[in-house]
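J.: For reference, the sequence and a predicted model appear below.
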Amino acid sequence: MAVVASAPGKVLMTGGYLILERPNAGLVLSTNSRFYAIVKPIYETVGHDSWSWAWIDVKLTSPQLCRESMYKMSLKHLTFQCASLRQLSNPFVEQAVQYTVAAAHAIFSEKAKKDVLCNLLLRGLDITILGCNDFYSYRNQIEAHGLPLTPESLASLPPFSAITSNIEGSNGEKFRPEVAKTGLGSSAAMTTAVVAALLQYLGVVNLPLPTNTLHQGKIGSEDLDLVHVVAQSAHCIAQGKVGSGFDVSAAVYGSQRYVRFSPAVLSSAQLAVNGKPLQEVISDVIRGNWDHQKTKFSLPPLMNLLLGEPGAGGSSTPSMVGAVKKWQVSEPQKAQDTWRRLAEGNSELEKQLSMLSKLAEEQWDTYKDVINKCSEHKCGQWMEQATDPCGQAIVDALLGARDAVLDIRFHMRQMGEAAGVPIEPKSQTQLLDTTMNIEGVLLAGVPGAGGFDAIFAVTLGDSSNCITKMWTSFGVLSLLVREDPRGVSLESGDPRAEEISSGISSIRIA
């Protein structure tokens, strides 16, 4: 029987650059755009002589790239061999499979469980990966069809549309697909979905169903913690560095306030790259001191996350981070001062948004009334919508959140200028300032490391349409992304079969 798991993309609202260093926190929102992994056996039964096999078959299918890869995986060493020298590798999925199977071996100490695991593996692993359209840029396709850059045009594309190559040779031949992305963390969501689906398929965890993944107090469980550890390990090794991990944490647990783990916890995994057997490494990683912090956080009620794709060309996050680190070394005092001011601004925004959530809980009728009224006015008129002390407290928190974001943006621009990288380029500044001056807009900014990839906005009530119209006039494509605070979950079936509105026919996966 097939197992389907999904994990969300993310938007890092605050904490860009700072989140790389403990104990700085970042506010990361998970989204309704999800990556799906479908795992099922390749073979119906196991042959009589299969117990003597040293290798198992692994099949990886990516329908959106029209790509299918076959591997042989060593049962002893958990290493991969490509069946064809010409096939392109996917290091994130390959590491996810290796680390997940190693984790299953490490956790199952009883012979009976190990026998069941081995039996499952000998039937082969058939893995299909699918990403929602919002992970990728479809501007070229929309423009090629003569459609306007609107959410409606984006919504008219079939779900899980094909991802085309952005680079052509002089004779029109296609090179290796250079996929244009929107910065939602596709590699982290994909890795997490594959790890979660495999752990579920191999009987190691019980994933939550979509109805049980909404925030209810404390984030996490032992099963999700295992998914997190394995996914973080695989993702870091695949990308060749130990990052902050906020994207994987959001993919596992959903929207949160996040403080990174100490990089030393993955020192064992880094040794595996140099030849140490993965089976020896994984137990150390699982038992390691994962000291990251994740606490419940999501946008206050009646607030909406919007994401726009300016189409000004992508930005390289690693090179931008490298430039900022170089600047920190060359001007330590100035960097430390900017770091401190950014941390204060981030903390202030978190404080004001938490206050709004609290006011919504305690004074819902007043909160709802004030938010809906403010959604129809520019921020300069918000205080006029408050008729009592509670209403004034709500507007004070709204204006406090705006001030905090303006302060954060100012210092991020300063840091970019000092480091010589476009954290908030001038074109983005003009766009964000115009966005923040629209009725019902609480805040706007560049997510994560900044650059040209995307902009985000948070709106009040039903004011989102005003933004999408303005963004379209600026050549910005409004994506269909919204905040969804849930993390990884078990799905009931192939998501393509569930998209009734699409032209994609239902397929059997069991």
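T.: Sure, I can see it.

J.: drop to CA atoms for contacts and neighbour counts, all remaining ones
T.: OK.

J.: could you measure the residue nearest to Ala444 when sequence neighbours are not counted against Pro63, distance?
T.: Nearest in space to Ala444, with sequence neighbours left out and distances taken as CA to CA, 6 or more residues apart in numbering, is Ala457 at 4.1 Å. Using CA to CA, to the nearest Å, Ala457 is found at 32 Å from Pro63.

J.: what about the two, which has more around it?
T.: Ala457 (22 against 16; other CA atoms under 10 Å).

J.: immediately after the helix or strand containing that one, which helix or strand?
T.: According to DSSP states H and E, Ala457 maps onto strand 455-460. Per DSSP H and E, the first helix or strand lying C-terminal to strand 455-460 is helix 464-473.

J.: That following helix vs strand 455-460, what angle?
T.: 150 degrees (axes from the mean of the first three to the mean of the last three CA atoms, to 10 degrees).

J.: Okay, buried residues for helix 464-473 please.
T.: Across helix 464-473, burial judged by 16 or more other CA atoms under 10 Å covers 464, 466-472.

J.: Also stretch 144-153?
T.: Buried-residue list, stretch 144-153, by 16+ other CA under 10 Å: 148-151, 153.

J.: And stretch 338-358, by the same measure?
T.: Buried, per 16+ other CA under 10 Å, within stretch 338-358: 338-339, 341-343, 345-350, 352-357.

J.: Next step: those restricted to helices.
T.: 338-339, 341-343, 345-350, 352-357 (DSSP state H).

J.: Excluding chain neighbours, give the residue nearest to Ala5 in space.
T.: Leu490 (4.5 Å).

J.: again, but for Leu202
T.: Leu202 sits nearest to Leu117 (CA to CA, 6+ apart), 6.3 Å away.

J.: re earlier: packing partners of the helix or strand encompassing the residue nearest to Ala5?
T.: Secondary structure from DSSP H and E places Leu490 in strand 489-491. Secondary-structure packing of strand 489-491 (3 or more CA pairs under 8 Å, 6 or more residues apart in numbering; DSSP states H and E): strand 3-14.

J.: quick one: the strand it packs on to strand 455-460, angle?
T.: 90 degrees.

J.: ok, residues contacting stretch 34-42?
T.: With CA atoms under 8 Å, 6 or more residues apart in numbering as the test, stretch 34-42 has contacts from 1-9, 57, 59, 120, 123-132, 186, 189-190, 193-194, 197-198, 201, 494-495, 509-510.

J.: ok, structure two:
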Amino acid sequence: MFLLLENRVASAPGKVLMTGGYLVLERPNAGIVLSTNARFYSIVKPIYDEVKPDSWAWAWADVKLTSPQMSRETTYKLSLKHLTLQSVSPRNPFVEYAVQYAVAAAYSKLDSPEKDALTKLLLQGLDITILGCNEFYSYRNQIEARGLPLTPESLSSLPPFTSIAFNKEESGGQDSKPEVAKTGLGSSAAMTTAVVASLLHYLGVVNLSSVKDNSEDLDTVHMIAQTAHCIAQGKVGSGFDVSSAVYGSQRYVRFSPDVISSAQNALKAAPLEEVINDILKAKWDHERTKFALPPLMTLLLGEPGTGGSSTPSMVGAVKKWQKSDPQTSIETWRKLSEGNAALEMQLNTLSNLARMSFDVYKDVINNCSTLPSEKWLGVATEPSQADIVKALVGAKDAMFEIRHHMRKMGEAAGIPIEPESQTRLLDSTMNMEGVILAGVPGAGGFDAVFAVTLGDASDKVIKSWSGQNVLALLVREDPNGVLLENNDPRAKEVTSGVSSMQIQ
């Protein structure tokens, strides 16, 4: 049945790739990716209350894209025959492909009577507003300019969806190309997924209000968002960021690149509706298993203030090294894979032990949270406690191994996967009381670092980071993926955030 749903808000989370950096690019290597409470929101509503009489003849739909944080408003014409967008304004390829592919999916999946209703809905125009939580972007400069300390409290004093500053030096003094410092949470994947989800729901292709009971709808969102994101990037990445934006925290093994590369080739010849129909029927062979941090553990992210890194160029350097020194690279990847598997096993063990006897688990975690790791073994006075401590120590040892081999890989490839400044920060963090993990997420470099703490130990880490000029972000693990923000109080925050902003 065709659903006419006005003014819908969908959201998708940012991510932290805890293990699997670089390896996740190749099957069958797995990565553990945590979704976060940092979300991108997409609001969709009609531009016009009713279809203008002459609209049917023209077969063009109006599309308006508003990005209040960048003070941007872009207008498009959507051809209902070719499903292509035309605009003379600055472009956002991620949103453009999201719109085109979501509309094509609607025409592909709906039958004839529903297609008439779909066309009528499109002729009322698509008014799309996108907003990203502050955590996706660096606001260090604004905090320092206000004379505030580098603390989460200072970050939380900023209004929701604070305007993003442009780096004018890199854009020729013009605000035409926004060069913004990001924190590495996967803003393009979260944004693309949110837009696709909100449009597919608005156009009646999926029903996200009962999404937990119907994974087929999420699969549709995933296939369209994954394709749109890859085409917008101009390459077929591993897709872990889109997968976590759709499904939430998980253990992920990538899909075969052929699934989407066939779409890249087909786009040059076949009508878009046919291409998207093939995508929806393709054999998607990615693997995902539910994953979450064990209970009483907190994910922290810290922004060191050295600016982000270019993931594509770092990946390119690693691939070049793999070709030039295959024997060493294969051995390094094998050891990295072993370390990743060991960490995953220990974390799963801890989750299982928590389920078996939560009271014992809680006591051990609380005791270890006040001690450096070399004293954790002394906490165990009986066998049930010893198993928990053994897994905690095992997880920490695995993290040291992973970091060691990531550094070696970076040195061999000539790129700063774990730069010296990050190494010093991470070593001091790992030595603190109640810290089980610390590392550079994903491809590494100068993006935000992560830590995982036990019990109430996070407060001490945040304070220590602040003293080292590291800004602890307001990011925590949130295992949820795509959400329809229907009766959620955040939907009101989003709507009020939009209405309070003026587009220049």
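T.: Noted; the coordinates are in hand. What you see is a predicted model, and the numbers here were worked out from it, not measured in a lab.

J.: can you pull the buried residues of the strand holding Ala457 of structure 1?
T.: In strand 455-460 of structure 1, counting by 16+ other CA under 10 Å, buried: 455-460.

J.: And for stretch 28-43 of structure 1?
T.: Buried-residue list, stretch 28-43 of structure 1, by 16+ other CA under 10 Å: 28-42.

J.: Now the equivalent of Trp51 of structure 1 over in structure 2. Nearest residue, chain neighbours left out?
T.: Counting by TM-score structural alignment, Trp51 of structure 1 corresponds to Trp56 in structure 2. The shortest distance from Trp56 of structure 2 to any non-neighbouring residue, by CA to CA, 6+ apart, is to Leu123 (7.6 Å).

J.: Do I have it right that that neighbour meets Ser55?
T.: Yes - assessed by CA atoms under 8 Å, Leu123 of structure 2 is found in contact with Ser55 at 6.5 Å.

J.: which residues do the two both contact?
T.: With CA under 8 Å, 6+ apart as the test, Leu123 of structure 2 and Ser55 both reach Ala61.

J.: Between the two, which has more neighbouring residues?
T.: Shown here are Leu123 of structure 2 and Ser55; by other CA under 10 Å, Leu123 has more neighbours (25 against 14).

J.: how about Ser238 of structure 2, what's its match in structure 1?
T.: Ser238 of structure 2 maps onto Ser244 in structure 1, by TM-score structural alignment.

J.: Wait, a strand at that match?
T.: No - membership of Ser244 of structure 1 in a strand is not supported by DSSP: H, G, I helix; E, B strand; the rest coil, which gives coil.

J.: My reading is that the match of Trp51 of structure 1 lies in a strand. Confirm?
T.: No - if the criterion is three-state DSSP, then Trp56 of structure 2 is helix and not within a strand.

J.: ok so, going back, save the buried residues of stretch 144-153 of structure 1 as JSON lines, and put in secondary structure and distance to Asp223 of structure 1 too.
T.: Listed next are these as JSON lines, based on DSSP: H, G, I helix; E, B strand; the rest coil; distance: CA to CA, whole Å:
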{"residue": "Pro148", "secondary structure": "coil", "distance to Asp223 of structure 1": "45"}
{"residue": "Leu149", "secondary structure": "coil", "distance to Asp223 of structure 1": "42"}
{"residue": "Thr150", "secondary structure": "coil", "distance to Asp223 of structure 1": "40"}
{"residue": "Pro151", "secondary structure": "helix", "distance to Asp223 of structure 1": "37"}
{"residue": "Ser153", "secondary structure": "helix", "distance to Asp223 of structure 1": "39"}
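
J.: so which of the residues you listed comes closest to Thr213 of structure 1?
T.: Nearest to Thr213 of structure 1 among the buried residues of stretch 144-153 of structure 1, counting by CA to CA, is Pro151 at 27.5 Å.

J.: Next, count neighbours for the residue nearest to the closest one when sequence neighbours are not counted.
T.: Among residues not flanking Pro151 of structure 1 along the chain, Ser478 sits closest, at 5.5 Å (CA to CA, 6+ apart). By other CA under 10 Å, 27 other residues sit near Ser478 of structure 1.

J.: for the aligned residue in structure 2 for Ser478 of structure 1, what are its contacts?
T.: Matched by TM-score structural alignment, Ser478 of structure 1 corresponds to Ala472 in structure 2. Residues near Ala472 of structure 2 by CA under 8 Å, 6+ apart: 150-152, 300-303, 462, 465-466.

J.: what do you get for Thr366 of structure 1?
T.: 390-391.

J.: correct me, but Pro257 of structure 2 touches Cys230?
T.: No - applying CA under 8 Å as the test, Pro257 of structure 2 and Cys230 come out as separate, 10.1 Å apart.

J.: what sits in contact with each of these two?
T.: Joint contacts of Pro257 of structure 2 and Cys230 (CA under 8 Å, 6+ apart) are 236-237.

J.: which residues of structure 2 does the strand holding Leu490 of structure 1 align to?
T.: By TM-score structural alignment, strand 489-491 of structure 1 lines up with residues 483-485 in structure 2.

J.: residues in contact with the matching stretch?
T.: So stretch 483-485 of structure 2 is contacted by 8-12, 198, 208-209, 491 (CA under 8 Å, 6+ apart).

J.: Do a quick rundown of the strands in the stretch 351-500 of structure 2.
T.: 435-439, 449-454, 471-472, 483-484 (DSSP state E, counting those that start in this stretch).

J.: measure the equivalent of the residue nearest to Ala444 of structure 1 over in structure 2 to Thr429 of structure 2 for me?
T.: When structure 2 is aligned by TM-score structural alignment, the residue opposite Ala457 of structure 1 is Ala451. Remark: distance between Ala451 of structure 2 and Thr429 of structure 2 (CA to CA) = 8 Å.
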